[in-house]
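Asker: Pasting a predicted model and its sequence here:
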Amino acid sequence: MLISLYRGVTTLGGPLIDLYLGRRKARGKEDPLRFPERRGHASVPRPHGPLVWIHAASVGESLSMLPLLRHLRETRPGLRLLLTTGTVTSARMMADRLPEGCTHQYVPVDRIRFVRRFLDHWRPDMVLWAESEFWPNMLTEVRRRRVPLVLLNGRVSDRSYRSWQRFRGVIGPLLAGFTLCLGQTQDDAERLATLGAPACECLGNLKFAAPPLPADEDALGRLRRVLGDRPVWLAASTHAGEEEMAARLHHTLAQKHPGLLTIVVPRHAHRGDELRPELEAEDLVVAQRSRGEMPEAKVDLFLGDTMGEMGLFFRLAPVVFVGKSLIGHGGQNPLEAARLGCAVVMGPHMDNFAEMTRRMVTGGAALQVGSEGELALTVDRLLRDEAERRHLGDRGHDFATQEMVVLERVVDRLAPLLDAAERQAHARA
């Protein structure tokens, strides 16, 4: 009933959807050159042969799918691979990192007309759906076409689980369309089964299979020469409110660590220009990466408002605070910093990575704080105590790299489904 209502509203609400998309485009949240893709108009022809479509909502999900895409490209050269994402940031990042021979498109907005246009063009032989973005029209249309559908790295946070339990009439039919659901954790798999998924398993979290984030060696060398032996800490993937917090912490920490440089990397790089005056109002000298400025000796705060350079900033800072975890809710992926040997500190709100956070903290691979004051004390201690900092970084690195075998498990589980999809595609051809 609710799904039918949703389908009706998204059909009749076309003008409102167009208005919404227009506003997003005006704010830079839609790609003006590829905007027709959001309406289901493909910008490139469909390649010949069996095609597997992988959908990953944004940056984090698409990065976790890259190892699988590379593996499929190498081991199944006859398979065509299509990756869709929904954000401008993820599309730009995938332009640099997507394996050769893979195609990227923006996922269409979840309106039946757009969805059918997309599916009519691409005619996928199998769909791999990443994590937790369940679009009713898209999933319903895929099921109607009897296309095998697999959920990879499925995630159901505590908040989402409570919400979906109130709307079982929506989530149940959507999950019933999946041939297989692979949860990030055993808890995720059990929650998916409770909500209506017919076949659920846990083989591990594909985020563990991701390689270290890259960094331009020339840029890294120049920045290291400019920094010299200055103490450095990083607030990574920050959200509104956390940048001002980092500014306050800089004043507190700089009294104990002369020459301190605070690096702030907002989760959304386009916020850089609006953040700069706010940070300068905190009586800080700011250098902005997007303007080509360098963190000279007089600079207090280095604003990393560029895309695709998080690996660069992680290599500059031995101590990293994970954003969206103290003021925001949900947290960001702590593995990216841990994989590069950083001493990782997180706030209490890590709901999106709850099991991973629990394991890292109990295993001594990260520290968790409950307040801004506690964060200041923890960063101060780690900057002073090199032995503790290195030990925490080493434990984090070991944790982040110990489960890379998860990719092999997932590939082995997908193999018979991929074989069947390829056979059916060749039979139809």
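Answerer: Perfect, I can see it now.
Asker: can we go C-alpha only for contacts and neighbour counts from here?
Answerer: OK.
Asker: what about Val59, how many residues close to it?
Answerer: Neighbours of Val59 under the rule other CA atoms under 10 Å: 19.
Asker: measure the residue nearest to it when sequence neighbours are not counted to Glu30 for me?
Answerer: Nearest non-adjacent residue to Val59, counting by CA to CA, 6 or more residues apart in numbering: Ser90, 4.6 Å away. Here the criterion is CA to CA, to the nearest Å. By it, Ser90 lies 11 Å from Glu30.
Asker: Likewise for Cys102?
Answerer: According to CA to CA, Cys102 and Glu30 sit 22 Å apart.
Asker: Between these two, which is the more surrounded one?
Answerer: Neighbours per residue (other CA under 10 Å) separate Cys102 from Glu30, with Glu30 holding more: 20 against 14.
Asker: show me what contacts the more buried one?
Answerer: By CA atoms under 8 Å, 6 or more residues apart in numbering, the contact list for Glu30 reads 21, 24, 87-88.
Asker: Could you do Leu253 as well?
Answerer: By CA under 8 Å, 6+ apart, Leu253 lies in contact with 260, 376, 380.
Asker: correct me, but Arg390 touches Leu340?
Answerer: No - look at Arg390 against Leu340 with CA atoms under 8 Å: they stay out of range, at 11.6 Å.
Asker: Comparing those two, which shows the higher neighbour count?
Answerer: Leu340 (21 against 17).
Asker: wouldn't the more buried one be in contact with Pro211 here?
Answerer: No - Leu340 lies out of contact with Pro211 (CA under 8 Å); the separation is 9.9 Å.
Asker: List the contacts of Pro266.
Answerer: Contacts of Pro266 (CA under 8 Å, 6+ apart): 236-239, 243, 272, 304-305.
Asker: Nearest to Ser43 among the residues you listed?
Answerer: Distances from Ser43 to the contacts of Pro266, taken as CA to CA, are shortest for Asp305 (29.2 Å).
Asker: Next, count neighbours for that closest one.
Answerer: Asp305 has 24 nearby residues by other CA under 10 Å.
Asker: SS state for it?
Answerer: Here Asp305 is recorded as coil under DSSP: H, G, I helix; E, B strand; the rest coil.
Asker: what's the closest non-adjacent residue to the most centrally placed residue in the chain?
Answerer: Residue closest to the mean C-alpha point of the chain, counted by CA atoms, centre = their mean, is Gly60 at 1.2 Å. Nearest non-adjacent residue to Gly60, counting by CA to CA, 6+ apart: Asn333, 7.6 Å away.
Asker: and the comparison structure, right after this:
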Amino acid sequence: MILCKNNKIRSLKLNIFTKYYFSVVLNDMSTLYNLLMIKVMVLLSILKIFNLKIRKFINERKNVFQVLQKEISKSEKYIWIHVASLGEYEQGLPVFKEIKSLYKNHKIVLSFFSSSGYNARKNNPISDLTVYIPIDTYKNANRFLDIIKPDIALFVKYEFWPNFLLSLKKRNIPTYLIAGLFRENHWIFKFYGFWMRKILKSFSHLFVQNNNSMKVLSKFNFNNCSIMGDSRYDRVMTLLDQNNEVSFVNEFKNSRTCIVAGSTWKEDDDLILKFINSHLFNDTCWIIAPHQINLKYIEKIQQKVKSNSILLSELNSENFQNIDIIFVDSVGLLTKLYAYADISYVGGGMGNTGLHNTLEPAVFKIPVVIGKTFEKFPEVSDLINLNGIISIRNYDSFKTKINELIQSNDKRDEMGEINYNYIKSNQGATKKVITYLNEKK
């Protein structure tokens, strides 16, 4: 009896010590993180003198609070949605639209981290105000939330900003992660990621994309999560209903087989240009859309091709004839251009930059060719196994597969049907999220 009491006392002491130890460590980690962020801001303020990109990064965020104070009304209710960039915005868009309908008496503040996402969607049909997210310091996070006072906050996929999340939790603001994707080998789930796992506990609910993500979170005692699927499937299906006309592209294509290479990087462009210069097909045309719209770079690769080419911005009724290649020099048109494709190539997989969205071309019932790196994208692995997507490792495999697709209508049709049916069967993520939020309303 005495032994049993002693064991209980020791166990109680251990629990108290463990909680105290981790609270101290977590506080220390928060302090270290905030000191680091202050140092980062100081460093950026120095480096901006010498670096144009850093100067642009600082200047873009300089007036965020002035804009908020001017535009935010104390008499209005707000929902805050944060995305990293354009890809996350597009992924969450079906959910955002339904939230706008569900919370008709609220206004929406949308924030971006990246300048490319902000510039592409600063004018959008969802938000009443679009801004950059301030750098994640304790002071910035609290000032941001003090002004907006959101009733709900939503983050998409990978956006875990400690100060913002902790401040939201402290204020008891319901905070949701949409389309979360977790892998067991991610650093958050290593022994040294315990602090970030604690930050993740700030979310009221985590909507994850797949069963594997759910298993990983459950292993680390996350009980506030559910599988929603991937709202990108809902999003890309809507591309079929939008107006996909781009001036004079149909005339440019005519009856030729059109290959659209989207979001390409240098490693992708090297393969494509080599192929074009050694395979001059009279019945084939190309549309190449580099990921970064850099006119100097586009002019450089344009000079490397032997075939007649033109910038999309220069295409008109008088010059579309005898052109074999269009180089896209404007943003926001890629999904429309995929509608003209018979074959698509999606960039980012030949280097280390990260594969871009393969579902956008796939929904148009066309085959998709990608580079060698795709492991982080479960839908790509699925479609490779189903023979809807082809992964190439080098120029020789690129040449072989593109030639096969150019020469076989049946092969293209078969792969296109596989891709479309896969997307269609995976719809429904948006409905799951909105059903949950409606119950919590």
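Answerer: Perfect, thanks for sending it. Computed from a prediction, not measured in an experiment: that's the story for all the values here.
Asker: one step back: what's the match for the residue nearest to Gly60 of structure 1 in structure 2?
Answerer: Under the alignment defined by TM-score structural alignment, Asn333 of structure 1 corresponds to Asn357 in structure 2.
Asker: how far away is its match from Ile148 of structure 2?
Answerer: 32 Å.
Asker: ok, now how distant is the closest residue to Arg389 of structure 1 other than its chain neighbours from Ala337 of structure 1?
Answerer: Spatial nearest neighbour of Arg389 of structure 1, excluding adjacent residues (CA to CA, 6+ apart): Leu382 at 5.2 Å. The gap separating Leu382 of structure 1 from Ala337 of structure 1 is 15 Å, by CA to CA.
Asker: ok, the two, which is more surrounded?
Answerer: The neighbour comparison of Leu382 of structure 1 against Ala337 (other CA under 10 Å) goes to Ala337, with 30 against 19.
Asker: Residues contacting stretch 59-74 of structure 1, please?
Answerer: Here stretch 59-74 of structure 1 makes contact (CA under 8 Å, 6+ apart) with 55-56, 79, 81, 85, 87, 89-90, 93-94, 98-99, 101-102, 130-131, 206-207, 209-211, 333, 407, 411.
Asker: Narrow those to those in helices?
Answerer: In helices, judged by DSSP state H, the following of the contacts of stretch 59-74 of structure 1 are found: 89-90, 93-94, 407, 411.
Asker: Tell me the one of these nearest Arg315 of structure 1?
Answerer: Of all these, Arg315 of structure 1 sits closest to Met93, with 18.9 Å by CA to CA.
Asker: What sits closest to the closest one if chain neighbours are left out?
Answerer: Gly308 (6.1 Å).
Asker: Just confirm the one you found contacts Ala91, I think it does.
Answerer: No - Gly308 of structure 1 lies out of contact with Ala91 (CA under 8 Å); the separation is 11.0 Å.
Asker: Tell me who's in contact with Gln165 of structure 1.
Answerer: Gln165 of structure 1 makes contact with Leu195, according to CA under 8 Å, 6+ apart.
Asker: Same question for Leu83 of structure 1.
Answerer: By CA under 8 Å, 6+ apart, the contact list for Leu83 of structure 1 reads 53-56, 102-105.
Asker: Counterpart of Phe118 of structure 1 over in structure 2?
Answerer: Phe118 of structure 1 maps onto Phe144 in structure 2, by TM-score structural alignment.
Asker: on that earlier part again, kindly give a single PyMOL line that selects the buried subset of the contacts of stretch 59-74 of structure 1.
Answerer: Restricted to buried positions by 16 or more other CA atoms under 10 Å, the PyMOL selection for these reads:
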select buried, resi 55+56+79+81+85+87+89+90+93+94+98+99+130+131+206+207+209+210+211+333+407
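Asker: Filter the contacts of stretch 59-74 of structure 1 down to just the ones in strands.
Answerer: 55, 81, 85, 102, 130 (DSSP state E).
Asker: Let me have those residues in TSV, extended by distance to Ala197 of structure 1.
Answerer: Shown next, in TSV, are those (distance: CA to CA, whole Å):
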residue	distance to Ala197 of structure 1
His55	18
Leu81	25
Thr85	23
Cys102	29
Ala130	15
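Asker: Would you point out the most distant pair within those residues?
Answerer: Longest span within these, CA to CA: Cys102 and Ala130, 16.8 Å.
Asker: what does Glu133 of structure 1 align to in structure 2?
Answerer: The equivalent of Glu133 of structure 1 in structure 2 is Glu159 (alignment by TM-score structural alignment).
Asker: Would you agree that match falls within a helix?
Answerer: No - counting by three-state DSSP, Glu159 of structure 2 is not found in a helix; it is coil.
Asker: I'd say it and Ser85 touch.
Answerer: No - Glu159 of structure 2 is beyond contact range of Ser85, at 10.1 Å (criterion: CA under 8 Å).
Asker: Compare these two (neighbour count), which wins?
Answerer: Here Glu159 of structure 2 and Ser85 are set side by side on neighbour count (other CA under 10 Å), and the busier one is Ser85, at 20 against 17.
Asker: Whichever helix or strand Arg113 of structure 1 is part of vs structure 2 - mean distance after superposition?
Answerer: Arg113 of structure 1 belongs to helix 112-122 when assigned by DSSP states H and E. Aligned to structure 2 and superposed, helix 112-122 of structure 1 gives a mean residue distance of 1.6 Å (mean CA distance after the TM-score superposition for structure 1).
Asker: How far off centre is stretch 331-350 of structure 2?
Answerer: Put simply, stretch 331-350 of structure 2 sits 16 Å off its chain's centre (CA atoms, centre = their mean, to the nearest Å).
Asker: How about stretch 208-226 of structure 1?
Answerer: The chain centroid and the centroid of stretch 208-226 of structure 1 are separated by 19 Å under CA atoms, centre = their mean.
Asker: Now it: buried residues?
Answerer: For stretch 208-226 of structure 1, a neighbour-count test (16+ other CA under 10 Å) marks 208-211, 213, 215, 223 as buried.
Asker: Closest one to Met346 of structure 1 out of those, please.
Answerer: Proximity of the buried residues of stretch 208-226 of structure 1 to Met346 of structure 1 (CA to CA) peaks at Phe208, which lies at 18.3 Å.
Asker: residues contacting that closest one?
Answerer: When the contact criterion is CA under 8 Å, 6+ apart, the partners of Phe208 of structure 1 are 335, 400-404, 406.
Asker: Would you map the strands across the stretch 301-441 of structure 2?
Answerer: Using DSSP state E, counting those that start in this stretch, the strands of the stretch 301-441 of structure 2 run over residues 309-311, 325-327, 343-346, 368-370, 389-391.
Asker: could those strands be laid out in TSV, adding distance to Phe65 of structure 2 and mean neighbour count?
Answerer: Formatted as TSV, the strands of the stretch 301-441 of structure 2 follow (distance: least, CA to CA, whole Å; neighbours: other CA atoms under 10 Å):
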stretch	distance to Phe65 of structure 2	mean neighbour count
strand 309-311	39	19
strand 325-327	39	23
strand 343-346	38	26
strand 368-370	42	26
strand 389-391	45	23
